[in-house]
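S.K.: Sequence first, predicted coordinates after that:
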Amino acid sequence: MVSPLEQMLIEAEARYLTPEQLEQLKAYVLGWPKRLHVYRAVREGESQMVSRTLNTLQKEMPNLSSQVVDLCRRHLILLLRYSALAMLLQDENLLKERLIEWMEEEVRLYKLQSAYEVAYRICQQELRDHLAPGELEFIRPLITQAQAALLSLDGLRSTE
């Protein structure tokens, strides 16, 4: 699947962009510096945020197996990376296609919903602590989208 920006450019192949498309392109370009800044902040803080999330998770859920903790580590890293990339490119489909669809199987297979409900709550707090005011709102919708998709597999819903 192509990104919204790519789709707009494909549609305008033999014509000029419409005024609405020009506004979309302008908003994309004007938002790029801030999205890039947030992307870099998440990238630079990833290791610390994931480590602190897992430490807190293990305190709250001391009976988690090392296999589950390792899966959580891998999934949290991928969640941050794909969410940051989708935010940077303003492409929610990227997150769904490259992360959520395949991760759903592992969450269901290993029955990770309860651990992930706690892990995602902690990770959201780590993001709030790590990002400056206003920056969190760039990436939060994508994290929340993944969280909602993965935690609703067995009817579980996360509350923030």
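M.R.: Good, I have the coordinates.
S.K.: use CA for all of it now, contacts and neighbours both
M.R.: Fine.
S.K.: Can you check which helix is longest in this protein?
M.R.: Longest helix of the chain, by residue count under DSSP state H: helix 19-60.
S.K.: and the most centrally placed residue in the chain, what helix or strand is that in?
M.R.: The structure's the chain has its C-alpha centroid closest to Ser83; by CA atoms, centre = their mean the separation is 2.8 Å. According to DSSP states H and E, Ser83 maps onto helix 66-89.
S.K.: Which strands and helices lie in contact with that helix?
M.R.: When contacts are defined as 3 or more CA pairs under 8 Å, 6 or more residues apart in numbering; DSSP states H and E, helix 66-89 packs onto helix 19-60, helix 92-95, helix 136-151.
S.K.: If we use 10 Å, what do you get?
M.R.: The contact analysis (3 or more CA pairs under 10 Å, 6 or more residues apart in numbering; DSSP states H and E) places helix 66-89 against helix 19-60, helix 92-95, helix 101-110, helix 113-130, helix 136-151.
S.K.: The structure to be compared is supplied as follows:
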Amino acid sequence: MYPELQLLIHEAEFNYLQSNDLETFSKCINSLQGKMDIYRLLRDREIEIFQIVADKLVAKFSDSQEKALEISLQHWLLITRYSAMAMLLNNPEFLERRLLEWLTDVVEARESQSIDSAVHSLLITELKQALNPSQIADLEPFLNQAKEYLVKDTVRA
């Protein structure tokens, strides 16, 4: 849940919210409404967006095994769904704890980082066609968080 909303809800237990608190509450609610629009768009156009990504991925990695490409696409489908929910919740930890902690090991074992990096790049390109810049700004940090987790240029300490 929005940390700002949680704080306001706790404050409301003791007294009515002041005008500046109500403004913060209103901004959070308006932001949530915009993020719900993004979520709906992703839900409704998921197949269309991922089909374009899949077609471009196959063309780019024509020499790779089809199964490896399919698995990476399935992972990024999950990542996109979880990223959308993390965006709604305004909570990057949701994405990390619910998905990335276990998926990172799977990706490392498969050694599919180059494919995953390409899927991320193609997905961002397609999302920029489907979403406006403000919507991309709300969603992209969560997709980038996933990429940073899964596609490591260097070994983490």
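M.R.: Structure received. Quick caveat, the model's predicted, so the values are computed rather than measured.
S.K.: After superposition, what is the TM-score?
M.R.: Here the superposed chains carry a TM-score of 0.84, computed using TM-score structural alignment, normalised by the length of the second structure; 154 aligned residues with a CA RMSD of 2.4 Å.
S.K.: circling back to that earlier point, contacts only, for the residue nearest to the centre of the first structure.
M.R.: Residues near Ser83 of the first structure by CA atoms under 10 Å, 6 or more residues apart in numbering: 39, 42, 77, 89-92, 94-96, 99, 138-146.
S.K.: Give me the number of neighbouring residues for Thr24 of the second structure.
M.R.: Thr24 of the second structure has 15 neighbouring residues, counting by other CA atoms under 10 Å.
S.K.: For it, give its distance to Pro3 of the second structure.
M.R.: 11 Å (CA to CA, to the nearest Å).
S.K.: what's the overlap in contacts for the two?
M.R.: Applying CA under 10 Å, 6+ apart, one finds that no residue jointly contacts Thr24 of the second structure and Pro3.
S.K.: can you redo the helices and strands packed on helix 66-89 of the first structure as CSV with distance to Ala12 of the first structure?
M.R.: Formatted as CSV, those follow (distance: least, CA to CA, whole Å):
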stretch, distance to Ala12 of the first structure
helix 19-60, 9
helix 92-95, 21
helix 101-110, 30
helix 113-130, 38
helix 136-151, 28
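S.K.: Spit out the contact partners of Val106 of the second structure.
M.R.: Applying CA under 10 Å, 6+ apart, we find Val106 of the second structure in contact with His75, Leu100, Ser112, Leu150.
S.K.: try 7 Å this time
M.R.: By CA atoms under 7 Å, 6 or more residues apart in numbering, the contact list for Val106 of the second structure is empty.
S.K.: separation between it and Asp44 of the second structure?
M.R.: Noted for Val106 of the second structure: a distance of 28 Å to Asp44 of the second structure, by CA to CA.
S.K.: Check which helices and strands the longest helix of the first structure sits against.
M.R.: Packing partners of helix 19-60 of the first structure (3 or more CA pairs under 7 Å, 6 or more residues apart in numbering; DSSP states H and E): helix 66-89, helix 113-130.
S.K.: Mind doing that once more with 8 Å?
M.R.: So helix 19-60 of the first structure, by 3+ CA pairs under 8 Å, 6+ apart, packs with helix 66-89, helix 113-130, helix 136-151.
S.K.: Kindly reformat those helices as TSV containing distance to Leu17 of the first structure.
M.R.: Putting these into TSV (distance: least, CA to CA, whole Å) gives the following:
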stretch	distance to Leu17 of the first structure
helix 66-89	20
helix 113-130	37
helix 136-151	26
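S.K.: Go through those and name the closest to Glu60 of the first structure.
M.R.: Proximity to Glu60 of the first structure (CA to CA) singles out helix 113-130 among these, at 8.2 Å.
S.K.: What are the buried residues along that closest one?
M.R.: With burial defined by 16 or more other CA atoms under 10 Å, the residues of helix 113-130 of the first structure counted as buried are 113, 115-124, 126-128, 130.
S.K.: do stretch 8-16 of the first structure as well
M.R.: By neighbour count on 16+ other CA under 10 Å, the buried set for stretch 8-16 of the first structure is Met8, Leu9.
S.K.: Centre of the chain to that stretch, how far?
M.R.: Mean-position distance between stretch 8-16 of the first structure and its chain equals 30 Å (CA atoms, centre = their mean, to the nearest Å).
S.K.: and the end-to-end length of that stretch?
M.R.: Note: stretch 8-16 of the first structure ends 11 Å apart using CA to CA.
S.K.: Just confirm Leu79 of the first structure contacts Gln145, I think it does.
M.R.: No - Leu79 of the first structure is not in contact with Gln145 according to CA atoms under 8 Å; the separation is 10.6 Å.
S.K.: Okay then, goodbye and thanks.
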